[in-house]
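> please find the sequence and the predicted model below.
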Amino acid sequence: MLFHVRMDVAIPHDLDPGRRAELIATEKARAVELQRAGTWVHLWRVVGQYSNISVFDVDSADQLHQILWSLPLFPFMTVTVTALTTHPSSLSEVDG
């Protein structure tokens, strides 16, 4: 199942700088791990914001839920999830 996920991050400004750096580093490592596993298939930055647009390929909504909750920055995120399906006019659908 494919899901479009927007993540808007708002780390508190008064968070200890060392803790902030640690969270960002572990978040990056987790994102790389999920991309290498083929689960996090697209990751784009939203220009001018601490946000991203991503596409996840998972077996279920429950699996996506588990993944999102495993992200180190999740407590500081506003997340919007949209389930995706193929479009009948998509060239990939026409080509079979």
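Yes, it's here.
> for the rest of this, base every contact and every neighbour count on C-alpha atoms.
Will do.
> Y50: neighbour count?
Counted by other CA atoms under 10 Å, the residues lying close to Y50 total 13.
> against that first model, consider the following:
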Amino acid sequence: MLFHVRMDVNLPQTMPENQATALKKTEKDIAQGLQESGKWRHLWRIAGQYANISVFDVSSVDELHTLISTLPLFPYMQIQIMPLCRHPSSIRSNDA
């Protein structure tokens, strides 16, 4: 199942810089591992914002929830999720 996910990150201004840096590094490591596994298909930054648009390829809504909710920055995110399905006018026969 494919999901379009928008994640807006809002770290507290009072968070110590070293804590924010450590969270971001751990987040990056996890995100890159999920991309390598094929679960996190696409990751696009939204220009001028601390936000991204991502496409996840997971077996269920529960798996998506588990992946997202275990990200280190999850407590600081506002998340919007849209399930995706093939459009009948698409010229592509697969998701490659």
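Yep, that arrived. This is a predicted model, so every value here is computed, not measured.
> quick TM-score on the pair, please.
Comparing the two superposed chains by TM-score structural alignment, normalised by the length of the first structure, the resulting TM-score equals 0.95, with 93 aligned residues with a CA RMSD of 0.5 Å.
> elements contacting the longest helix that the first structure contains?
Ranked by number of residues, the top helix in the first structure under DSSP state H is helix 17-36. Here helix 17-36 of the first structure is seen to pack against strand 40-45 when contacts are counted using 3 or more CA pairs under 8 Å, 6 or more residues apart in numbering; DSSP states H and E.
> what is the strand it packs on packed up against?
When contacts are defined as 3+ CA pairs under 8 Å, 6+ apart, strand 40-45 of the first structure sits against helix 17-36, strand 51-57.
> list the buried residues of it.
The neighbour-count criterion (16 or more other CA atoms under 10 Å) identifies W40 as the buried residues of strand 40-45 of the first structure.
> which residues touch that strand?
Identification of contacts with strand 40-45 of the first structure by CA atoms under 8 Å, 6 or more residues apart in numbering yields A31, L34, Q35, S51, N52, I53, S54, V55, F56, D57.
> out of the residues you listed, which is nearest to A21 of the first structure?
Ranking those by separation from A21 of the first structure, with CA to CA as the measure, puts A31 on top at 15.4 Å.
> distance of the closest one from I53 of the first structure?
For A31 of the first structure, the distance to I53 of the first structure (CA to CA, to the nearest Å) stands at 13 Å.
> related to what we said a few turns ago, which of the helices and strands packed on strand 40-45 of the first structure sits most buried?
Each of these was scored by mean neighbour count; the highest is strand 51-57, a mean of 18, by mean count of other CA atoms under 10 Å.
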